[in-house]
Structure formats: structure tokens, C-alpha cells
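Enquirer: predicted structure and sequence below. I'll ask about it afterward.
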Amino acid sequence: MEARGLLIVLSGPSGVGKGTVRSAIFENNPFNYVYSVSATTRKKREGEVDGKDYHFVSREEFEQLIQEDALLEYAEYVGNYYGTPIAKIEENLAAGKDVFLEIEVQGAMKVKQKMPEGIFIFLAPPSLQELESRITGRGTDDASIIYERMQMAREEIDLMQHYDYVVVNDKVKHAVAKINAIIMSEHLRVERVVDQLKLDIHNYFQKVGNES
């Protein structure tokens, strides 16, 4: 029987570099993670690809997904909806594939309520000054939105205690290495391997017994 895959949830404040880190992880992808593409009503940024970075949908389409209970989680953040379609996640986990989610903190807290067995990783900025610089540097938000995002970031950082791990995104390659190390260690947890090892022992002695 195929062991169930791991649900890996990466989240953190807006501007911390979740998308950049996730993209770097998938460039190599040593564990063959399956990326769960979130849906959002926000406008597509330059360089983003529909169906790869996000499923970009209208507000009406998103609210239809809510009505159909087709989302593992969803949240409204700075005037836009973000959410995680559930069907493909369950299909991949059941097939033994690790599913990687990159979502907002509000959404991660909802996923934790529904699937507490997931691996929850908080991506933190080196400092709030650096976070503000990154948000400003994107050039996509005006001053009022930047202030709103910084206020939200303060609240989100206070929620770190609900995560399993915290990774500071000082340099992308360092963050990637730490996240992959976390997943490797999670795969080696006794509770994840003990049943298979016990089955192997049982089969060995059953075979020996039958041959003797």
C-alpha cells in the first residue's frame, strides 16, 4: 500500500519572498513535490503565468468555488480572495505524492485546523525594514497598501508559534536548503517508516517459516 504523501505548507507575510523561494525549490525539486496552484482574484503581476503561479479568476468565479465547498481554505487579503482547491490535493496525497502549498498566513491557519498532520513552515524576513524594502521594491502597491501590508505582517509574525518550523529568508539558496532539510527529516520520522519496516519483518519471517 502506498504511504500517504506529506502536505507541506509554506507561508509568511506578503513580500517575504514565498513565491521566489518556492520557484527555487521547484527548479531542482529533489523530492518530486507536486505544487498545489492556488486560486486568486488579484490581478496578474508581470511575469506570472495563469495556471502555474495562480489560477487567476474573477470574484464571481471564486465565490462559486466557495459555494461548492471546493476549497481547502480561502481568505480575503487586502481586498482580494486567495484559496486552495482541494480535489487535486487529496488525489496526490492518496497517491503517496508530497503536495507543496504556498499560501497566505490566514489560509495556513485554516489548513492547520482541517489537516493538522501537515508540515507548516513559516518564512520570515530578516527584519521588518527589509520586508518593507522588498514590498516597496516590487513597485506594485501605493503607500497606503504598503502600510496596510506592514500592519498585517506584524500580526502574521505573531502567529509563528502555530507553525512547526521557522525559516528566515535572508538568502534564497539558504532558505531552500533549510526547507529541503526539513522535509528530509520529516520523511525519516519513526511514525512514518515504522509500519513499512514492521511489514518487511513480518514478511521475512513468514517466508522463512514457510520454507523451513
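Expert: Perfect, I can see it now.
Enquirer: drop to CA atoms for contacts and neighbour counts, all remaining ones
Expert: Noted.
Enquirer: where exactly do the strands run in this structure?
Expert: 7-11, 34-36, 39-40, 55-56, 71-77, 80-85, 99-102, 119-124, 165-168 (DSSP state E).
Enquirer: next, the one to line up against it:
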Amino acid sequence: MGIQINGKGLLIVLSGPSGAGKGTVCSALRQQAPELVYSVSATTRPPREGEVEGISYFFKTRKEFRRMIDQGELLEWARYVDNYYGTPRRFVEERLNEGKDVLLEIEVQGAKQVKECFPEAVFIFLLPPSMDELHARIKGRGTESEQVMTDRMQAAREELNQIHSYDYVVVNDEVARACHHIRSILVAEHHRRDRIFKEQPDWLEGI
């Protein structure tokens, strides 16, 4: 049998400050690369109209979510506005074992948790073209008070200080270009020597 380039799928972690355009880029990626699996989060908040179990979220009670935490069933989790959110390990690992690439769009804090238990993941930090552009994007929403904007800019600076923990940086100056760069990263990662021969360690025997 010849060497297999596409074996186990890649776990891709995409982070970036509010205003960098993570959601927009991920939506575009899903259209351009339908084979890419978008991770489904678990949450304790009640379903909203139109949301579907296992597609929008895995809806859990607080007791179920706490059990998942205690039994190590989450790659990462956080509490936000009195509800819990997290990434189920089983869903991700099953998709990866099927050879599918899985995309996690999560905050810096969640990415740290993933790196501790899944260091072989590919960590990508999405940047705005400049801090001035970031400020303009947040202001352009027209829904943020001056204090909220100040807080978001400070949070962005703190998140940028964690950029050294990531493998790649992609500047989102144009969504199509950012998607192209991310897809190029995935192609390169699938062809890394250490990934190929980790899965097929005996291939070079007899040379």
C-alpha cells in the first residue's frame, strides 16, 4: 500500500479579538470548504426558536454539564452570562478519527485549555489589519457604548499578548484572502512529515 497523505483529521483552533471577524471568516470557510466540520458546542442555556439539538448546540442541564466537566468530557469550557458553554471531546475525536478536519472558533482562554489536552491541534490567530481598524469595526456596529468599546479594546490588547501561543497568524484584511490563507495552512499541515510518519511509522522500513 502506498503512503497515505490524508489520515486522521486536523483540529483547527481559530481565535482572535472581538472585531477581528472570526464569525464572518468561519461562515465563509464553511461555504468554501463544506467538508470542514464546525464543532458543535454544549450549553446549559435553553434552546432558542429554530435551534436544533446536535446541530446548533448539544443542550444540557447544569447537572449534565457538571458531570461532563468532572469526567473530562470537554476539551474546554467557560461560564458566560450565567450559562455554561464547552466543546465536547467525544464529538471532536469521532470526527477526527473519521479523517475530517474540525474547526473550533473559541476565545483565547478556551484555546489554552485545548492546547493542554490536545497539543497537536493547529492554532491560528486571526488579526485585524490594525488596532485602528479594530476600533473602527467595533464602533461601526453602532451598538456599543464608549465604555464597552474601551473595555473591548483593552480585552483585545490582552488577547494579543497571547499570540505567541499560536502556530499561525492570519490578517483579516479581506475575508476571501483570509480564508485562502487558512485553507493553505491546512494543506501544509496535512503534508507535514511528522504527521504522516506518526500515523505510518513503518512506511520507510526497507529503504
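Expert: Done, it's in. Please read these numbers as outputs of a predicted model, since none were measured by experiment.
Enquirer: and the TM-score between these chains?
Expert: Overlay of the two chains. TM-score (TM-score structural alignment, normalised by the length of structure 2): 0.79; 198 aligned residues with a Cα RMSD of 3.3 Å.
Enquirer: ok so, going back, relative to residue 196 of structure 1, which of the strands of structure 1 is closest?
Expert: Residue 196 of structure 1 lies closest to strand 7-11 among the strands of structure 1, at 19.7 Å (Cα to Cα).
Enquirer: next, the angle from the closest one to strand 119-124.
Expert: Relative orientation of strand 7-11 of structure 1 versus strand 119-124 (axes from the mean of the first three to the mean of the last three Cα atoms, to 10 degrees): 20 degrees.
Enquirer: helices of structure 2, residue ranges please.
Expert: Using DSSP state H, the helices assigned to structure 2 run over residues 22-32, 62-70, 89-97, 108-117, 131-140, 146-160, 175-190, 193-199.
Enquirer: so which of those gets nearest residue 123 of structure 2?
Expert: Of all the helices of structure 2, helix 108-117 comes closest under Cα to Cα, at 8.0 Å.
Enquirer: could you export the strands of structure 1 as JSON lines, including mean neighbour count and distance to residue 177 of structure 1?
Expert: Below are the strands of structure 1 laid out as JSON lines (neighbours: other Cα atoms under 10 Å; distance: least, Cα to Cα, whole Å):
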{"stretch": "strand 7-11", "mean neighbour count": "25", "distance to residue 177 of structure 1": "14"}
{"stretch": "strand 34-36", "mean neighbour count": "20", "distance to residue 177 of structure 1": "18"}
{"stretch": "strand 39-40", "mean neighbour count": "24", "distance to residue 177 of structure 1": "27"}
{"stretch": "strand 55-56", "mean neighbour count": "20", "distance to residue 177 of structure 1": "28"}
{"stretch": "strand 71-77", "mean neighbour count": "19", "distance to residue 177 of structure 1": "28"}
{"stretch": "strand 80-85", "mean neighbour count": "21", "distance to residue 177 of structure 1": "25"}
{"stretch": "strand 99-102", "mean neighbour count": "22", "distance to residue 177 of structure 1": "15"}
{"stretch": "strand 119-124", "mean neighbour count": "23", "distance to residue 177 of structure 1": "13"}
{"stretch": "strand 165-168", "mean neighbour count": "18", "distance to residue 177 of structure 1": "10"}
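Enquirer: I'd like those laid out as CSV, including distance to residue 108 of structure 1.
Expert: Output for the strands of structure 1, formatted as CSV (distance: least, Cα to Cα, whole Å):
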stretch, distance to residue 108 of structure 1
strand 7-11, 7
strand 34-36, 13
strand 39-40, 14
strand 55-56, 18
strand 71-77, 8
strand 80-85, 10
strand 99-102, 9
strand 119-124, 8
strand 165-168, 13
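Enquirer: among those strands, which is nearest residue 146 of structure 1?
Expert: Comparing the strands of structure 1 by Cα to Cα, strand 71-77 comes nearest, at 12.9 Å.
Enquirer: who's in contact with the closest one?
Expert: Applying Cα atoms under 8 Å, 6 or more residues apart in numbering, the contact partners of strand 71-77 of structure 1 are 65, 81-86, 106-108, 110-111, 114.
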